[in-house]
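Visitor: Next comes the sequence, and after it the predicted model I'd like to discuss.
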Amino acid sequence: MSHKRPEHSLPPELYYNSDEAKKYSSNSHIIDIQTRITERALELLALPEDEACMVLDIGCGSGLSGETITENGHHWVGVDISKDMLEVALDREVEGSLVLGDLGCGLPFRGGSFDGAISISAIQWLCNADRSSQNPIARLRRFFVSLYSSLTRGARAVLQFYPESIVQADLLQNEATRAGFTGGLVIDYPNSTRAKKYFLVLDVCSTRRIPQPLTENNEMSNHNRNKLETLRECRQMKKLPKHSVAWIKQKKQRARDQMKEVAHDSKYTGRKRRAKF
């Protein structure tokens, strides 16, 4: 018995309502899958290891993928159409900035804002018309043109998605090429029904080779896996207790790095206030 695809049920802003957002963010199986896919996307993104980069998380949802970006030492901005998903992300106190927006209307960022971009299980929604006034081709073009513009020269975007058909996968790749991207499709575990994953790997003004897909005989190298695990453990050890003075100062400094207006630190920073009568 075939399962109905989520994008055929409701528009994303309605499908990911409050109940679905909370369920999605508390399911350990979903969290594990999202984390593994994000780690693979970051491996394909191939950001410099010795510097913190600014990453765009497209369809960030409740911030599960963003947390993995943070654990890998990078800053991020997430955009999503579901207000309920973003509210869960705020409740979870993720460290990225969050933007409410419709990908099909184009990304609302200045040119060259990001060193890279990832998307986990989101862009297939753009292939569906939720209203008679919507044109999927036009929405895809606005998305890819604005994505190309928002990335720095030489940057890469890695978009993981679940195509409904080969025709849909070709459509996404063709529209990305039309917008100016080079690159192509990487299909991990192509011979597996359950493990198969599609990644659209797109470069801006670059002639980098398309990465090799993972297969049953060519999994993520032990070196890369051990490096990811070591990085995660180190960062977990360095994590500051939430709402401590050091944690607050760290968040404020991160906001300053992102050119946001932040109140000056003082001897009262992080102190508990007396209860008001």
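Guide: Perfect, thanks for sending it. Numbering: from 1, shown residues only.

Visitor: CA atoms for contacts and neighbours, from now on please.
Guide: OK.

Visitor: Check the secondary structure at Phe199 for me.
Guide: Secondary structure, DSSP: H, G, I helix; E, B strand; the rest coil: Phe199 is strand.

Visitor: in the strand ranked longest in the chain, what counts as buried?
Guide: Under DSSP state E, the strand in the chain containing the largest number of residues is strand 151-161. Within strand 151-161, the residues that count as buried by 16 or more other Cα atoms under 10 Å are 151-153, 155-161.

Visitor: List the contacts of the helix or strand that it is followed by.
Guide: Moving toward the C-terminus from strand 151-161, the next helix or strand (DSSP states H and E) is helix 166-178. Applying Cα atoms under 8 Å, 6 or more residues apart in numbering, the external contacts of helix 166-178 come out as 127, 140-141, 144-145, 163, 182, 184-185, 200, 202.

Visitor: repeat that for 6 Å
Guide: 144, 163 (Cα atoms under 6 Å, 6 or more residues apart in numbering).

Visitor: Can you name the element that comes right after it?
Guide: From helix 166-178, the next helix or strand downstream (DSSP H and E) is strand 182-188.

Visitor: what about stretch 179-198, start to end distance?
Guide: One end of stretch 179-198 sits 20 Å from the other (Cα to Cα, to the nearest Å).

Visitor: same question but for stretch 90-107, I mixed them up
Guide: Using Cα to Cα, the end-to-end distance of stretch 90-107 comes out at 21 Å.

Visitor: gap between it and the chain center?
Guide: Between the centre of stretch 90-107 and the centre of its host chain there is 10 Å, according to Cα atoms, centre = their mean, to the nearest Å.

Visitor: List the buried residues for that stretch?
Guide: Neighbour counts over stretch 90-107 (16+ other Cα under 10 Å) mark 90, 94-99, 101-104, 106-107 as buried.

Visitor: Reformat those as a markdown table; add distance to Tyr189.
Guide: Putting the buried residues of stretch 90-107 into a markdown table (distance: Cα to Cα, whole Å) gives the following:
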| residue | distance to Tyr189 |
| --- | --- |
| Leu90 | 35 |
| Val94 | 31 |
| Glu95 | 32 |
| Gly96 | 31 |
| Ser97 | 33 |
| Leu98 | 33 |
| Val99 | 33 |
| Gly101 | 33 |
| Asp102 | 31 |
| Leu103 | 28 |
| Gly104 | 30 |
| Gly106 | 32 |
| Leu107 | 31 |
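
Visitor: hmm, back to that, pipe the buried residues of strand 151-161 into CSV and attach distance to Glu175 per row.
Guide: Output for the buried residues of strand 151-161, formatted as CSV (distance: Cα to Cα, whole Å):
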residue, distance to Glu175
Leu151, 17
Thr152, 19
Arg153, 19
Ala155, 18
Arg156, 16
Ala157, 14
Val158, 15
Leu159, 13
Gln160, 16
Phe161, 15
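
Visitor: take the one below as the second:
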Amino acid sequence: MPRPEHQAPPEIFYNEDEAAKYTSNTRITAIQAEMSMRAVELLNLPEGETAYLLDLGCGSGLSGEILDEDGHIWVGLDISPSMLDIAVQKDVEGDLFLQDIGDGLGFRPGTFDGAISISVLQWLCNADKSCHDPWARLQRFFTTLFMCLRNGARAVFQFYPENDSQIERIMAAAMKCGFTGGLVVDYPNSQSARKYYLCLFAGQDSSGKKQALPKALGEEEGDAGVNGVAYERSRQVPAF
């Protein structure tokens, strides 16, 4: 089947029927919950503390339910009115906003303790309108995200890259906007279990030290460069 982002813009693809099917599918909800839990784990938040988090592409609130279970307060953004309608009907705990993240984020500097995003980032690589420039939209998004995160906070994106070139392009945009970090690939040798997480750092941690990229799950000892963490970069990257 063609990738969803190649079929229609997200606000059109996730119409009322598709949003309902997505939210009621037990397999999808289980996978979303698992990926959300892993994203929160990669945020490396202080244990036992309540964090104020941003859920980018929150959809119908599946990832927000995981944030609720962990005791966090969250704000959710999504471009699909139908997805947000379901989230409202479910009476989710988070504050919800209808927002195209490619247009940038309008929050005050240092607002959030972290951000997660599940199955969304690859959509920004498309030009769904004649006025869309994917590179400009990625830079606008990452620039405003960097600003609204507190110093030392992390942003973790689970996404489905189409190819290595797309990964490089996304990472180049993030690093150009001030982030450090890299790609964590869980279970890289499994076609079914492999998951990609872009783990970004907005500055140094509270101790002033450079943050280390988390270890991937399913990583074979002594083979991290191939089977675990890849594409790690600092800010010095060429512009596209």
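Guide: All right, it came through fine. Everything numeric in this text was worked out from a predicted model, so none of it was measured.

Visitor: And the TM-score between them?
Guide: Overlay of the two chains. TM-score (TM-score structural alignment, normalised by the length of structure 2): 0.88; 216 aligned residues with a Cα RMSD of 1.1 Å.

Visitor: Just tell me the aligned range of the longest strand of structure 1 in structure 2.
Guide: Mapping strand 151-161 of structure 1 onto structure 2 (TM-score structural alignment) gives residues 149-159.

Visitor: mean shift between that stretch and structure 1?
Guide: Mean deviation of stretch 149-159 of structure 2 relative to structure 1 after superposition (mean Cα distance after the TM-score superposition for structure 1): 0.5 Å.

Visitor: can you pull the contacts of Glu13 of structure 1?
Guide: Taking Cα under 6 Å, 6+ apart, we find Glu13 of structure 1 in contact with 81-82.

Visitor: what residue of structure 2 takes the place of it?
Guide: Using TM-score structural alignment, the partner of Glu13 of structure 1 in structure 2 is Glu11.

Visitor: quick check, that match in a helix?
Guide: Yes. Under three-state DSSP, Glu11 of structure 2 falls within a helix.

Visitor: part of a strand, is Ile116 of structure 2?
Guide: Yes. Per three-state DSSP, Ile116 of structure 2 lies within a strand segment.

Visitor: Please report how far the counterpart of it in structure 1 lies from Cys105 of structure 1.
Guide: Taking TM-score structural alignment, the alignment pairs Ile116 of structure 2 with Ile118 from structure 1. Note on Ile118 of structure 1: its distance to Cys105 of structure 1, by Cα to Cα, is 18 Å.

Visitor: that older thread, wait, the match of Ile116 of structure 2 touches Cys60, no?
Guide: No. Look at Ile118 of structure 1 against Cys60 with Cα atoms under 6 Å: they stay out of range, at 9.1 Å.

Visitor: all helices for structure 2, in order.
Guide: Assigned by DSSP state H, the helices in structure 2 fall at 10-13, 16-24, 26-43, 62-69, 81-89, 134-148, 164-176, 224-227.

Visitor: Pick the most deeply packed of these.
Guide: Comparing these by mean neighbour count (mean count of other Cα atoms under 10 Å), helix 134-148 comes out on top with a mean of 21.

Visitor: what's it packed up against?
Guide: Packed against helix 134-148 of structure 2, as judged by 3 or more Cα pairs under 6 Å, 6 or more residues apart in numbering; DSSP states H and E, are no other helices or strands.

Visitor: quick check: angle from it to strand 149-159?
Guide: Using axes from the mean of the first three to the mean of the last three Cα atoms, to 10 degrees, the direction of helix 134-148 of structure 2 lies 140 degrees away from that of strand 149-159.

Visitor: Give me the distance from helix 134-148 of structure 2 to the chain's centre.
Guide: Counting by Cα atoms, centre = their mean, helix 134-148 of structure 2 comes out at 13 Å from the chain centroid.

Visitor: residue nearest the centroid of structure 1?
Guide: With distances taken as Cα atoms, centre = their mean, the residue of structure 1 nearest its centroid is Asp57 (2.9 Å).

Visitor: so who does that residue touch?
Guide: Contact analysis of Asp57 of structure 1 by Cα under 6 Å, 6+ apart lists 78, 117-119.

Visitor: Just put these in a markdown table and tack on distance to Pro211 of structure 1 and neighbour count.
Guide: Below are the contacts of Asp57 of structure 1 laid out as a markdown table (distance: Cα to Cα, whole Å; neighbours: other Cα atoms under 10 Å):
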| residue | distance to Pro211 of structure 1 | neighbour count |
| --- | --- | --- |
| Gly78 | 25 | 26 |
| Ala117 | 16 | 25 |
| Ile118 | 15 | 27 |
| Ser119 | 17 | 24 |
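
Visitor: Give the equivalent position in structure 1 for Val226 of structure 2.
Guide: That one, Val226 of structure 2, aligns with nothing by TM-score structural alignment.

Visitor: outside of stretch 16-34 of structure 1, which residues touch it?
Guide: With Cα under 6 Å, 6+ apart as the test, stretch 16-34 of structure 1 has contacts from 84-85.

Visitor: Stretch 75-88 of structure 2 now?
Guide: Applying Cα under 6 Å, 6+ apart, the contact partners of stretch 75-88 of structure 2 are 11, 15-16, 19, 54-61, 94-100.

Visitor: same thing but at 7 Å, please
Guide: Residues from elsewhere that reach stretch 75-88 of structure 2, judged by Cα atoms under 7 Å, 6 or more residues apart in numbering: 10-11, 14-16, 19, 53-61, 94-100.

Visitor: Strands - which of those land there?
Guide: Secondary structure defined by DSSP E assigns 53-56, 95-98 of the contacts of stretch 75-88 of structure 2 to strands.

Visitor: so how far does stretch 201-214 of structure 1 reach from one end to the other?
Guide: Termini of stretch 201-214 of structure 1 sit 14 Å apart (Cα to Cα).

Visitor: Return the distance of the match of strand 151-161 of structure 1 from the chain's centre.
Guide: With Cα atoms, centre = their mean as the basis, the mean position of stretch 149-159 of structure 2 lies at 8 Å from the chain mean.

Visitor: Alignment lookup: Leu98 of structure 1 to structure 2.
Guide: Aligned by TM-score structural alignment, Leu98 of structure 1 pairs with Leu96 of structure 2.

Visitor: For that match, give its distance to His132 of structure 2.
Guide: Applying Cα to Cα to Leu96 of structure 2 and His132 of structure 2 gives a distance of 24 Å.

Visitor: would you list the helices of structure 2 in TSV and tack on distance to Ser192 of structure 2?
Guide: As requested, the helices of structure 2 are exported to TSV (distance: least, Cα to Cα, whole Å):
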stretch	distance to Ser192 of structure 2
helix 10-13	24
helix 16-24	19
helix 26-43	11
helix 62-69	21
helix 81-89	26
helix 134-148	28
helix 164-176	18
helix 224-227	15
